[in-house]
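[1] next comes the sequence, and after it the predicted model I'd like to discuss.
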Amino acid sequence: MMRLRNIFVLLCICSFSLLKAQELPVNYSLGENYNDRYKYSTILSIDDDQKGQTVIVRKYYGGVLLRAKGHYIEMYDADLNLIQDYNYKYSAMHMVDGFIRNGQLYLLELKYNNKKEGYEYIIHQTPLDDFNFTERSILFVSSKEVTNPLAVSKFNRSFNNGFSTAVHFNDKKNAFAITVQHREGKKKKYAMHLFGADLKKHITYDFSTAAEDKNYAFENIEVSPDFQALYFSGKAYFKKRRFDAKERRFQYEVVRVTNSGHQTQEFNDAGRYPESLKPILIDNSLVTVGFYADRKDNRYNGLCYYKLNASSLEIQSKKYNAFSEQFMVDKFGREVNAEIKNLIFKSIHVTEQNALIFSAEEYFVTKGMDATSTGTRLEVERFHYNDIVCAKLNSKGDMEWARNINKAEVTQGDAAYASYTPYGKGETMFFFINSGENPQKMSKNRILFKQGFSRNPNLFVIQVKPTGDLSYKKLVDDKDVRLPIMVSKPLIRKTDNELLFYAKRGSRKQLVKVTVN
């Protein structure tokens, strides 16, 4: 478990071509600053009900070694007032996520059942107007117990522990898919399941035969409106093929699954190597967008676009858009042949004209050594959230512009304070980031966001206009909100153009509501 006592270490550097800050159509309001009984906690979910109330579920920790102790539930009204809370004293080693539907709060847990000798997904359910949790199992798989059953990192998967499972929610969060890899005697089995948010199971499919020659690490999903088709995109690792030292051992694929069968589309054009693909249904087509490299070393050269038949997955059109000169100037200050890699999909905003505004982040993990209070040294993981990439593709897949926002964030603690939140309205994109100081001017009219040593980073908003031009402003000053804001875990209300952020440190907490006008 991450060392939760360590307050996140954050360095934020952001540079792009811009002369000065401008007024943007974004403002905020603050809730009351409340006392909080749980000093060490992480957010499991943040959602709203049909009454406009916000429900936050936090997993809290206690004891000398900071073990999970339970789940704390807070309810706020539309004016950001805390109106109710509840302590669900159930710890759960693998609580996956939470969501709300029809006045009910659902918590999804993966748990090993010693009596049945297998893993099961359990739903913890309670009415919001009268907290009273009940439990029910929605899926059971016979298996030996393993050290790490939940594939929490979809970008760095292990396939050799005998049991591995992952949960993928769709963007609307009205459905979720569960994949399970396990052993049944000497046979390796691979199963796929699709549930609606009402917990009705719509699809169950045995993918074992298709997975005999490949290990699949799926990254993103899409679900048809009638829940009768499920689309996965991700890496397919070859099991039996021999490779040269520099050769890529996987290829990206999209898999369509129904109760009666599956189709697969491979992306293996000569000299084109896709990365971080995201499928999205637009009208009657499945559009898949991501990055591509022209070499097998994952150095990205631009954005790729594929338009597929939603039923057969036949490719109807495809485009490869190289990064522009402006993009290279944004990133490096000059046009150079430098490395662009480790980009992970973050969001797609679809405009009324079916243009796509795509955003991604440069993400990777490193390991280092930290000294403890007793003088011993422990190996720790550091999570890096670097550059933001934003690009606009028209409805035919041609790139209109691509911009790079340089930043570098490192955290060993709660990643909710790092990264960023994207929000699209009309033809415009907004990015919300934490930063501790005012931007500094750099060469070539670029600016630099630098956190410094502040424990209360300011909240900045960056606007990308329909033309690709950039502007920014400091939205929330650390003198107004004296708590760090969980910038990458907001509640987004698209119908109201609102984002609700949670600010917390130690025994204090506060809500920040941002409105995009």
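    Arrived safely.
[2] from now on I want contacts and neighbour counts done on CA atoms only, so please keep to that.
    OK.
[3] so for stretch 433-444, first residue to last residue, what's the gap.
    Between the opening and closing residues of stretch 433-444 we find a distance of 23 Å, counting by CA to CA, to the nearest Å.
[4] how far off centre is it?
    Between the centre of stretch 433-444 and the centre of its host chain there is 25 Å, according to CA atoms, centre = their mean, to the nearest Å.
[5] over to stretch 418-427?
    Going by CA atoms, centre = their mean, the spacing between the C-alpha centre of stretch 418-427 and its chain's C-alpha centre is 13 Å.
[6] for stretch 292-303, same thing?
    With CA atoms, centre = their mean, you get 22 Å for stretch 292-303.
[7] for it, which residues meet the burial criterion?
    Tyr292, Ala293, Asp294, Lys296, Asn298, Arg299, Tyr300, Asn301, Gly302, Leu303 (16 or more other CA atoms under 10 Å).
[8] who are the contact partners of Tyr61?
    Going by CA atoms under 8 Å, 6 or more residues apart in numbering, Tyr61 touches Tyr38, Tyr40, Ser41, Arg67, Ala68, Lys69, Gly70.
[9] please compare the first structure with the one that follows:
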Amino acid sequence: MKKIILLLFLIGSYVTFAQDISVKSTTSEVFKDDKKNTSLLFSESDGNGGFITVREYRSGLLQMPKGYYIDHYDAKLNQINEAEIEIDKSQIKGLMINNGTVFLLESALDTKADVFNFNILESSLSKLNFEKRTLFSLDEEEIKKFFGVGIGPFFMTNGFNQMDSNPFGEVTFSAKKNFFCVNFDIKDKEAQTQRLYVFDKDFKPVFEREFKRNIQDRLFQYENIDVDDETGEIYLLGKVFENNSTRTKKKGKANYNYELHKITASTEKSVSFSPDENFIGSLFTVRGKNKISCAGFYSEKNDFRYKGVCRFNLDPETLAITKQSYMPFSEEFIKDKYGKVKDKELKNLSFRSAFINEKEDIVLNAEEFYTVTHTRSSMNGGMSTTTTYHFNDIVSVKMSRDGELLWARNINKNQSTAGAVIEYLSFSSSVIGDDTYLFINCSDKIRKISNDRIEFKQGNMKKANLYAIKIDNNGNYTFKNVVDADDSDVSYFVKQGIHTAIDGSELVFIGRKKSKKQFLKLNIM
């Protein structure tokens, strides 16, 4: 009855409660882990309709990573096999499946041998009994050179501070996992320094390079790496501050520019481009067949406001900029957001995902995310603080290959928590052909707001419906309840949705309710 009332309520609105969204859901049996706190890190198709997942589990007062669950499910989500890997000074950094073999990429410290190893854990799909081999190592002298400290206990407590991020190395795969790069972003007061190792899918070395930019480390903000799927070449994007200052604004203008570096086994090219009269808080590379693009959100006021989207197209060989465009959000978007056209920029926008289709159109998805910390007196006379996490409106934008704004939509959403249900909030996304899909948890009491708009409400996240929102090629959106809370034993962690198919048509989620856990597979038809 409640769904009939909702459908009647929405008739005549510019969005519809849709039946043209075809998403098939499959669930596993409900199960319980020995370890309570787990998170889904990686998942990949096994090539036969099933998938492998890697979940990290944590324990102890500080909730430190202690190990991993490896699970293999068939197409109907029947569990075929499982394995558990305990860790000590190590991390699993990636998952690959190739010709019926599972590969886990592990970085590990061996304090007894005074080496840092990057290992491959290998097993057949049918067994899940992993054997370890070392892909490359850094000995103590190399560690001293790159990290400025010996291995041993001091390195464990202080040596990681020599690294800007990801002390165990960042792994980036190419689009179809034909290549991958292991990247160590190293602190060096005198120069921006990164150590790069590139391998093909058979783990044969392609090249090893030390990237150095003759600028103080604090003035270079590493953004991301993109790996070419045909050659293994690397595109490294960074934000470079000017005037010997990390302030983002000087004399009313942006105090930075962006640099894209193309790195191969024997050559290095770079290009620099500025925000002109605008401000670009962050950019990210998106690789197409014929070009590499840098896309992001821009502002006319400062780094923390958002007026629209920008795109820079570059020739992948020469890095020459072939097209650049700044596209303000459309009137339709502003009406979605505010109910009427207003000359106002957004704030608190956090990037979530970027996709490029066969036409080389780019879809960017972001979310209004911010935190609020409250401090108050406790009963024992001390002070206590509570941080509330807000996951609000979704911003989805599509740009053509030539840098035109095809559509921009604001999905009104209101979610917040002080931490207890944070896994259930935010959203996952995918792009299939010309259609964009967003997956969110919310109440079935979808609220009508001013000017014929709707807002997805939070409700009880431990008993939430999972909705699919589809935005078509013209920017029209529809939505559908694909998992009803009344029919489900758990609620799913939508922020942790992982693609198991290269074309984005299959996603895997894990859900929990108290001690119960369950996998969910969604196939977009």
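    Thanks, I have the structure now. This structure is a prediction, so every number in the text was calculated from the model and none was measured.
[10] ok, and the most crowded of the contacts of Tyr61 of the first structure?
    Ranked by neighbour count (other CA atoms under 10 Å), the contacts of Tyr61 of the first structure have Ser41 at the top, with 23 neighbours.
[11] pull the number of nearby residues for Glu141 of the second structure.
    Neighbourhood size, Glu141 of the second structure [other CA under 10 Å]: 15.
[12] other residues contacting the host helix or strand of it?
    With secondary structure defined by DSSP states H and E, Glu141 of the second structure is part of helix 140-147. Counting contacts by CA under 8 Å, 6+ apart, the residues outside helix 140-147 of the second structure that touch it are Asp114, Val115, Phe116, Val149, Gly150, Ile151, Gly159, Phe160, Gln162, Met163, Ile186, Lys187.
[13] do that again at 10 Å, thanks
    Helix 140-147 of the second structure is touched from outside by 111, 113-116, 137-139, 148-152, 155, 158-163, 167, 184-188, 193-195, 210, with contacts defined as CA atoms under 10 Å, 6 or more residues apart in numbering.
[14] if you count neighbours, what's buried in stretch 346-355 of the second structure?
    Residues of stretch 346-355 of the second structure classed as buried under the neighbour-count rule (16+ other CA under 10 Å) are Lys347, Asn348, Leu349, Ser350, Phe351, Arg352, Ala354, Phe355.
[15] now do the SS call for Arg161 of the second structure.
    Heads up, residue 161 of the second structure is Asn, not Arg. Assigned by DSSP: H, G, I helix; E, B strand; the rest coil, the conformation of Asn161 of the second structure is helix.
[16] from Lys89 of the second structure, how far off is it?
    Here the distance between Asn161 of the second structure and Lys89 of the second structure works out to 15 Å (CA to CA).
[17] same check on Ser124 of the second structure?
    Computed as CA to CA, the Ser124 of the second structure to Lys89 of the second structure distance reads 25 Å.
[18] Gly31 of the first structure maps to what in the second structure?
    Using TM-score structural alignment, the partner of Gly31 of the first structure in the second structure is Thr27.
[19] how many residues are close by its match?
    Applying other CA under 10 Å, we find 17 other residues in the vicinity of Thr27 of the second structure.
[20] need the contact list for it.
    Neighbours of Thr27 of the second structure in contact, by CA under 10 Å, 6+ apart: Lys76, Leu77, Asn78, Ser488, Val508, Phe509, Ile510, Gln518, Phe519, Leu520, Lys521, Leu522.
[21] and the last one, that's in a strand?
    Yes - assigned with three-state DSSP, Leu522 of the second structure falls within a strand.
[22] that one corresponds to which position in the first structure?
    The equivalent of Leu522 of the second structure in the first structure is Val514 (alignment by TM-score structural alignment).
[23] its match touches Leu475, doesn't it?
    Yes - Val514 of the first structure lies in contact with Leu475 (CA atoms under 10 Å); the separation is 8.9 Å.
[24] strands along the stretch 401-525 of the second structure, start to end?
    Chain-ordered strands for the stretch 401-525 of the second structure, with DSSP state E, counting those that start in this stretch as the definition, fall at 405-411, 413-417, 427-432, 435-442, 447-449, 453-457, 465-471, 477-483, 491-492, 498-499, 506-513, 516-524.
[25] in CSV: these, plus mean neighbour count and distance to Ile5 of the second structure.
    Output for the strands of the stretch 401-525 of the second structure, formatted as CSV (neighbours: other CA atoms under 10 Å; distance: least, CA to CA, whole Å):
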stretch, mean neighbour count, distance to Ile5 of the second structure
strand 405-411, 22, 22
strand 413-417, 19, 21
strand 427-432, 22, 26
strand 435-442, 23, 17
strand 447-449, 13, 12
strand 453-457, 19, 15
strand 465-471, 23, 17
strand 477-483, 20, 14
strand 491-492, 30, 24
strand 498-499, 22, 34
strand 506-513, 22, 29
strand 516-524, 19, 27
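[26] done for today, thanks.
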